[in-house]
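J.: From the sequence below, what's the structure:
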Amino acid sequence: MTNNLIMKSLPMVASVLGSKYGVKVAIGGKDAYTDGNTIHLPALPLECSETLIGLARGYIDHEAAHIRETRFDWLRLANLTPLEMHVWNTFEDWRVEHRLARLFPGCRSNFTWLIRHLFGDTSEKVADPAMAILNWLLLSVRAWDVPSLNGQRDDVGNFVESHYPGLTGRLNHVLEKVHAYCDSTQDCILYAREVVSLLKEKVASLPRQNGESKTGKSGKNGVSDELPLDALNRLIQADDIDLPEGLGEALAASLRKESPKELDESLRVARLGTKTTKPLDPEDVTATRRASIALRTQLQGLLQSSVLTRSMVGRHGRLDARQLHKVSVADARVFKRTGRKVGINTAVHILLDCSGSMRKRIKLTTQVCHAVAKALDAIDGINVAVTAFPAGAPSNGGNGNDRAPTVCPILAHGERMHDKFVVSATGCTPLGEAIWWTLQQMQPLTESRKIALILTDGDPDSFPAARNAIEDGRRFGVEIYGLGITSETITKLLPNHSRTINDLSELAPVIFGMLRGALVK
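T.: I've put the predicted structure just below:
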């Protein structure tokens, strides 16, 4: 799977970055947030623009940096005021991003793009001189990495100086220490308190004008009419709701705006859920063994012929009398050596539909699934896994509003084969979401070939979402096939890559006919 393709696909971006940073990333639900372990993105459009992927990538980088680096326990103990918290966040955002960029240099370009995208607009002017102080602090910090913001920073700084002479100079001394020495969450807390202390000192030093008071209430109507002292007093006493959004909040709001209202238009990735599995009954084991042996015999015969040795002509090996005529033309290729075709090196992931519509077919489906998995697992060079969908509630939590589709692994890649394949049939058919989850699991596998096999009987919850996942999967090099269980509905999604069976006895010839070309290609 080429990196260029992956970075243009939001689910794969989430998977790759999450694995790299050691965090979990979920896509689905209505909101963007972080619970301390998992970064949650809302359901997003099936067709993601470059800008949207850039925002999502930046959000993952930013929140992963906080999860890895911020000591939230220290922050809780500090008991900061809303203004101190806002200034702390400005400093801490920059600090944790720098720590992440040192570990993973590639994310530096993500942050640079994000800063330019969010802060590079010079058209909007802040009319409130006190709020302009926060804007100037933000631009000053971000200009350390993106010098193109220097002009905007200086314009805002001149505006602040016109109302609070000498303030930016004093604040610059703090910023110099932040840039040079800020190395922890505690450092950012101390420097944020120092900034707010300087603002309070400025309030005490400003001459009072008519209408101004120590309470910060001048009696004027509107921020533009407010006098500088009162504006600064109001800033110091501000609540959270009165202060600008932080970077994380601004990114979350941007992602929420992109979330589609209709399920058919949304891109979601299933999450790990829970589902009870039981061993197959003895009579089912006997039936699946027969089907599995028949399939394995056919596949092994096919694969054996694909790796037969053959003779090759070369410049070393055993002398081949039939090639001696080449000596007269100074061709040294007169030796024979044995060669071997490349053997199979394939990962196969089986998706088992156990939705409510499968109730009458679930016994046959689990038998088919076990027989195919067992036959493939017995062949050297095939790495097989099985995942059931849907499952129960997400095992990694959520904010209560997501109601995300789920999957439950029955057999993981690399796990020893077993017979606990019996599952109940209940719920909807989140096929697209399950395919995306499967693609995320297969992306880091080292096998040169990757195949997904869907066992199902009916339509997915969202046909566009399933089709989109299949198309993207193929772009990443994953071949996707479908096996209809007593139903030909799967042919609507996979018209040239699907078959149907009505009985376990049909399994071997049907699967062999469908996969023979894929396995030896």
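J.: switch to C-alpha atoms for all contacts and neighbour counts from now on
T.: OK.
J.: Can you spell out which helices and strands pack onto the helix or strand hosting residue 370?
T.: In this structure, residue 370 sits in helix 362-377 according to DSSP states H and E. Packing contacts for helix 362-377, counted by 3 or more C-alpha pairs under 8 Å, 6 or more residues apart in numbering; DSSP states H and E, involve helix 282-306, strand 346-353, strand 382-389.
J.: Swap in 7 Å and give it another go.
T.: Here helix 362-377 touches helix 282-306, strand 382-389, going by 3 or more C-alpha pairs under 7 Å, 6 or more residues apart in numbering; DSSP states H and E.
J.: ok, residues contacting it?
T.: 284, 288-289, 291-293, 295-296, 354, 382-384, 417, 421-422, 425, 485, 504 (C-alpha atoms under 7 Å, 6 or more residues apart in numbering).
J.: Check stretch 194-210 too.
T.: With C-alpha under 7 Å, 6+ apart, stretch 194-210 has contacts from 84, 171, 229, 232-233.
J.: Proceed likewise with the subsequent sequence, for comparison:
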Amino acid sequence: MSFPTRRKDMSKKRTIYSALPIVAAAYGEKLGVKVAIGNDDAYTDGKTIVVPNIPDDYPHMDAVWGYLAHEAAHVRFTDFGVERRRGLHAELSNVLEDCRIERAMMELFPGTSQTLNEVARYMAQAGHYEHVTDKEAPASILTGFCLYWLQTKAVGQSVLQPYLDSATPVFERVFPQGVVVRLNALLRKAVNTKSTAEVTSLADQIIKMIEEEKEKEEQKPQNGQDGNNQQNAGGNQPQNSQGGSGNDQNQGPDANGGDQQGKDQKQDDANGKSDPKGQGDQGKSDTDGGSKAGQSQAGGNSDAAKQDAAKMLQQVLNAGAGDLRGDAHDALKAELNRVAQDKGDSSYMTVRSAVNTQDNPAVGKSLVGDVKSTTSKIRTQLYGLVQASQRVAHRNQRSGKRVDARKLHRVVTGDTRVFLKPEAKKRPNTAVHILVDMSSSMAYKAANGKERQDIAREASLAISMALEAIPGVNPAVTFFGGNRNQPVFSVVKHGDTVQNRAGRFGFKATGGTPMAEAMWYAAFELTKTREERKMLIVVTDGQPQSAPACRSVIDLCERSDVEVIGIGVETTAVSGLFQKNIVIDDAAALQRTLFKLMERSLTAFAA
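T.: Have a look, this model is predicted:
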């Protein structure tokens, strides 16, 4: 059997195994989330992750998979119904939640740690992560410090350590010591959060802590003045340490409501060494005269500095969108969207999930009865042909252990090639996926009076039952039709026993011809099979809804050594799509055509 051919002049670099829809579908299946391919829009709606149509030659695909892993963590672990108040609360909640879900994802799927670390590395390289500076709004400094502390210390993304190193001194110069010490202690609680609700509660605790520290700063000027008056009057009473937070600072942070424990933890943890900031800011006031914390403990200007600190903390509490850093992942999404818009392949499609066709045992029994004799005949013929093609042949060579008595006469002439060497034959080792068009036009009658859909389901059942009896052959059958919401229907999956699925072949023809969606699905299923050789056979009676999308997946399959064959039932449309194609003028010839096709294919491979 020969095929008309369509010339190809394309690069061999792109394959079905590296194609965005296939890899994205594999990630989604492994991580337990739904993944869709969009045109130029990256987003998550809480149920489905949309990946924009990034071109195959995009040099940072690891960042794409990192984005996918991060969003998959949100889909799996984030409760999108938990309230987050606008402003500081939402920003803190997002930073804390990113830490929690990435830790949870790494624990569930250890392999994602490398992917998430890679996207962090790329985001730093691309400038999506930015160093914290004194020029930022205080709220941005605080949330930036939280982000880099959590991603470095809790998630383990060491690539962000330089960002934490630069954020820490800025944060400690701008914020009072009480905030510094207590925030470090609160951030350590992030590793123990188990839900989005606990995360938002922790954000509330951080905000409450800032409110408390603001009140302390507001009380310091009067209390500090009282303390000075008492000292000027000669009163040096130790019990006054309980009455004013100004004296608390002089005596050390132990008197500051239990902050000593947080201080100790900060000394042990921050940057892997003790931090002199935790011992108080008495020495800092001389060297960092511009810092809020140092000024709050300085001499004559302490009142004004303390008022400034309180005002600054109030600004943090009132922070709006312009005062906050925002989500760095939004910058990554925007970049991916631009790349997809400029260079994306619009012919790529989402690998759709196939719905199992309804199982009707009565219909299955009837169909098996109708094709039983044909199936038996095809099975016997195919099996015999494959066995014959696999018989071990021999060739003669000059050395060996087994002499070919029929060639001994060669020795007289000096030809020593009288030893036999067996030549092993290849087994079929083939995965075959049969796609059957079940659009509404398949309800038309053929020349023999039967509807095309009846002929197609009987032929696909007969050939798949025959194929599974041959060792090394792994068949699957999928129907396509319906509508855009559900275009693909699984009848027999690779590895299923065909006869046990016979009741699913009763699917009725309906809808259009979503051939491209079906081919992406079949290609994805074939990539998961272990067989060395892979075949995709498409049976159709009309034009696909998207010819460019069909050509895209066909080309990828052919580059990947997946044999793709189109069978046109009373249509020549397949000749414009498939490099290998067969056109049959009568639907009744479909079964015979499939048999001849498999006969040629299996015996040629084994020969």
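J.: sorry, back to before: go through the contacts of stretch 194-210 of the first structure and name the one nearest residue 518 of the first structure.
T.: residue 84 (61.0 Å; C-alpha to C-alpha).
J.: residues near that closest one, how many?
T.: With neighbours defined by other C-alpha atoms under 10 Å, the count for residue 84 of the first structure comes to 21.
J.: now do residue 514 of the first structure
T.: Using other C-alpha under 10 Å, residue 514 of the first structure is surrounded by 17 other residues.
J.: so it is in which element?
T.: Applying DSSP H and E, one finds residue 514 of the first structure within helix 507-520.
J.: residues in contact with that helix?
T.: Outside helix 507-520 of the first structure, the residues that touch it by C-alpha under 7 Å, 6+ apart are 291, 294-295, 299, 303, 306, 499, 501.
J.: quick revisit: top of the contacts of stretch 194-210 of the first structure by neighbour count?
T.: Highest neighbour count within those, by other C-alpha under 10 Å: residue 229, with 28 neighbours.
J.: follow-up on the earlier one: list the ones among the contacts of stretch 194-210 of the first structure that fall in helices.
T.: Judged by DSSP state H, the contacts of stretch 194-210 of the first structure include 84, 171, 229, 232-233 as members of helices.
J.: what does stretch 27-45 of the second structure contact?
T.: Against stretch 27-45 of the second structure from outside (C-alpha under 7 Å, 6+ apart): 21, 24-25, 47-53, 71-72, 333, 337, 340-341, 346, 349-350.
J.: Drop anything exposed from the residues you listed.
T.: Taking 16 or more other C-alpha atoms under 10 Å as the criterion, what is buried in these is 21, 24-25, 48-53, 71-72, 333, 337, 340-341, 346, 349-350.
J.: from those residues, which ones fall inside helices?
T.: 21, 24-25, 71-72, 333, 337, 340-341.
J.: Could I get the buried residue list for the helix or strand where residue 254 of the first structure lies?
T.: If you go by DSSP H and E, residue 254 of the first structure is part of helix 247-258. For helix 247-258 of the first structure, a neighbour-count test (16+ other C-alpha under 10 Å) marks 247-248, 251-252, 255-256 as buried.
J.: Likewise for stretch 149-169 of the second structure?
T.: 149-161, 163-165, 167-168.
J.: quick one: residue 84 of the second structure and residue 91 touch, right?
T.: No. Contact status for residue 84 of the second structure versus residue 91: not in contact, 8.7 Å apart, counting by C-alpha atoms under 7 Å.
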